[in-house]
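Engineer: dropping the sequence and predicted coords here.
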Amino acid sequence: MAGISFYTNPMSRGQIVRWMLEEIGEPYDMVLLDYDTSMKAPGYLAVNPMGKVPAIVHAGQTVTEAAAICAYLADAFPAANLAPPPDRRADYYRWLFFAAGPVEAAVTNKALGFVVPEGRERMAGYGTFDQTMNALENAISGPAWICGDQFTAADVYVGAQVDWGLLFGTMPSRPAFEAYAARLRDRPAYRRQKELDNALIAEVQQGGQ
């Protein structure tokens, strides 16, 4: 029995957490959930009252929200070297939470067709979509990773946002975004995650035919 229980659906943000799990290289037990049934069942609502994935249970502790799970796993498994030393975590925390907050909100609102009314930008938190994209570009414009030469959990979470944004057209195609995504896609753990989740997606789609 693995020490990590991973609750997911292949067509969800669970892909982010699987990537992180593949990066740390520890065994995990996967629990596949369906949006309309098992994700709303009492058993899973006891894990996450929101009735959504991903979630993990490790050492008797439950963690939900993909960014929080990435940060938790980096700390729980320090041998994977996916978090900087505490005295060098400024960029790590800054951009991890920036992606979970302003980026997520700005991209979602734009995809839904919501535009912040002029003069109400401060209330929105992220200001405008363009401001958010400019700040994100600044974070990932270096030649390596968010925390310099060290790839971290922040790159998993921020990178997943950029990767999906480019794939689905919810983020603009900028040279810095494309270069960052290309570096991410070369990582063996990223490739394993895609193979595993794409295979599951194919099974789900085939079963629905």
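Structural biologist: Nice, I can see it. Residues are numbered from 1 along each chain as shown.
Engineer: from here on, contacts and neighbour counts on C-alpha atoms
Structural biologist: Fine.
Engineer: quick one: buried residues of the lengthiest helix in the chain?
Structural biologist: Ordering each helix of the chain by length in residues (DSSP state H) puts helix 188-207 first. By 16 or more other CA atoms under 10 Å, the buried positions in helix 188-207 come out as 189-190, 193-194, 197, 200.
Engineer: quick one: N134 is in a helix?
Structural biologist: Yes - using DSSP: H, G, I helix; E, B strand; the rest coil, the secondary structure at N134 is a helix.
Engineer: was I right about F151 contacting W145?
Structural biologist: Yes - F151 is within contact range of W145, at 5.7 Å (criterion: CA atoms under 8 Å).
Engineer: and of the buried residues of helix 188-207, the nearest to D75?
Structural biologist: Comparing the buried residues of helix 188-207 against D75 with CA to CA places A189 closest, at 18.2 Å.
Engineer: contact partners for that closest one?
Structural biologist: Residues in contact with A189 (CA atoms under 8 Å, 6 or more residues apart in numbering) are 19-20, 22-23.
Engineer: just the buried residues from the residues you listed, in PyMOL please.
Structural biologist: When burial is assessed using 16+ other CA under 10 Å, the buried subset of those is captured in PyMOL by this command:
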select buried, resi 19+20+22+23
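Engineer: take this one as well and set it beside the first:
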Amino acid sequence: YKAINPMMKVPAIVHGGKTVTECGAICAYLAEAFPDAGLAPLPEERADYYRWMFFAAGPWEQASTNRAMGFNVPSEHSGMAGYGDFERTLATLTSILDDRPHICGDRFTAADIYVGSQIAWGVQFGTIPTTPRLTNYISRGMARPAFQRATEKDDAEMDGYGPETPPANA
């Protein structure tokens, strides 16, 4: 696996002889590589799509990881942290859901897969406070038939593997 991703992080994919790492990059790449899935942004959705994909990969991931590890940026250094503080970052992230069902508006895109998975992970592991707005957003994503199929495949792949026994294709 180190040959695929020297960082030894998952996920990583190899498609068409090219390696793609980082969750947001993989989501964006697959959305463009398989346009019939309808997950790539339409021209009028691109600004929101890229804004929130990069926000989730940068400020949000940094803020939520720091919080999960018990690190809080001292207020006098919040301007240097790249995200301010966790509360501001969470408020910014949840504000996008104030007036729309999905990250880019009315249509589900790869941004919802990536941002939604970040939110769901945080709620599941208690690093994000559960709010009705976030719960509703996560529930809409999890109710999608494609999510159900992916979960079934993932569960079948992981069946029988414990923490000390990685899947054969890892």
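Structural biologist: Okay, I see it. All values derive from a computational prediction rather than experimental measurement.
Engineer: TM-score for these two?
Structural biologist: For this chain pair, the superposition-based TM-score is 0.90 by TM-score structural alignment, normalised by the length of structure 2; 165 aligned residues with a CA RMSD of 1.7 Å.
Engineer: reformat the buried residues of helix 188-207 of structure 1 as CSV; add distance to I140 of structure 1.
Structural biologist: Below are the buried residues of helix 188-207 of structure 1 laid out as CSV (distance: CA to CA, whole Å):
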residue, distance to I140 of structure 1
A189, 20
Y190, 18
Q193, 22
K194, 22
D197, 26
L200, 31
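Engineer: mind listing what the residue of structure 1 most remote from its centre touches?
Structural biologist: Distance from the centre of structure 1 peaks at G119, with 31.0 Å (CA atoms, centre = their mean). By CA under 8 Å, 6+ apart, no residues touch G119 of structure 1.
Engineer: that one belongs to a helix?
Structural biologist: No - under three-state DSSP, G119 of structure 1 sits outside any helix and is assigned coil.
Engineer: show me what it lines up with in structure 2.
Structural biologist: In structure 2, G119 of structure 1 lines up with E76, judged by TM-score structural alignment.
Engineer: matching residues in structure 2 for stretch 174-186 of structure 1?
Structural biologist: Mapping stretch 174-186 of structure 1 onto structure 2 (TM-score structural alignment) gives residues 131-143.
Engineer: in structure 1, what residue corresponds to A111 of structure 2?
Structural biologist: Matched by TM-score structural alignment, A111 of structure 2 corresponds to A154 in structure 1.
Engineer: you'd agree its match is in a helix?
Structural biologist: Yes - counting by three-state DSSP, A154 of structure 1 falls inside a helix.
Engineer: what about the residue lying closest to it once chain neighbours are set aside, neighbour count?
Structural biologist: Distance criterion CA to CA, 6 or more residues apart in numbering; nearest residue to A154 of structure 1, sequence neighbours excluded, is L96 at 5.0 Å. As a burial measure, L96 of structure 1 scores 23 neighbours (other CA atoms under 10 Å).
Engineer: likewise D130 of structure 1?
Structural biologist: Residues near D130 of structure 1, counting by other CA under 10 Å, number 13.
Engineer: name the element it belongs to?
Structural biologist: If you go by DSSP states H and E, D130 of structure 1 is part of helix 129-139.
Engineer: same question, M8 of structure 2
Structural biologist: With DSSP H and E as criterion, M8 of structure 2 is part of no helix or strand.
Engineer: picking up where we left off before, so where is the helix holding D130 of structure 1 in structure 2?
Structural biologist: Mapped onto structure 2 using TM-score structural alignment, helix 129-139 of structure 1 covers residues 86-96.
Engineer: what comes up buried for that stretch?
Structural biologist: 86, 89-90, 93, 96.
Engineer: likewise stretch 172-180 of structure 1?
Structural biologist: In terms of neighbour count (16+ other CA under 10 Å), stretch 172-180 of structure 1 has its buried residues at 176-177, 180.
Engineer: so what's the most centrally placed residue in structure 2 up against?
Structural biologist: Structure 2 has Y114 as the residue nearest its centroid, 3.0 Å off, counting by CA atoms, centre = their mean. Neighbouring residues of Y114 of structure 2 by CA under 8 Å, 6+ apart: 23-24, 27, 53, 56.
Engineer: go ahead and confirm D112 of structure 2 touches H102.
Structural biologist: Yes - between D112 of structure 2 and H102 there is a contact at 6.5 Å, judged by CA under 8 Å.
Engineer: quick one: which of these two has more around it?
Structural biologist: Relative neighbour count places D112 above the other of D112 of structure 2 and H102, with 24 against 20, counting by other CA under 10 Å.
Engineer: any idea how far E164 of structure 2 is from the more buried one?
Structural biologist: The gap separating D112 of structure 2 from E164 of structure 2 is 32 Å, by CA to CA, to the nearest Å.
Engineer: ok, the alignment partner in structure 1 of E22 of structure 2 - contacts?
Structural biologist: Under the alignment by TM-score structural alignment, E22 of structure 2 pairs with E65 in structure 1. Counting by CA under 8 Å, 6+ apart, E65 of structure 1 makes contact with 53-55.
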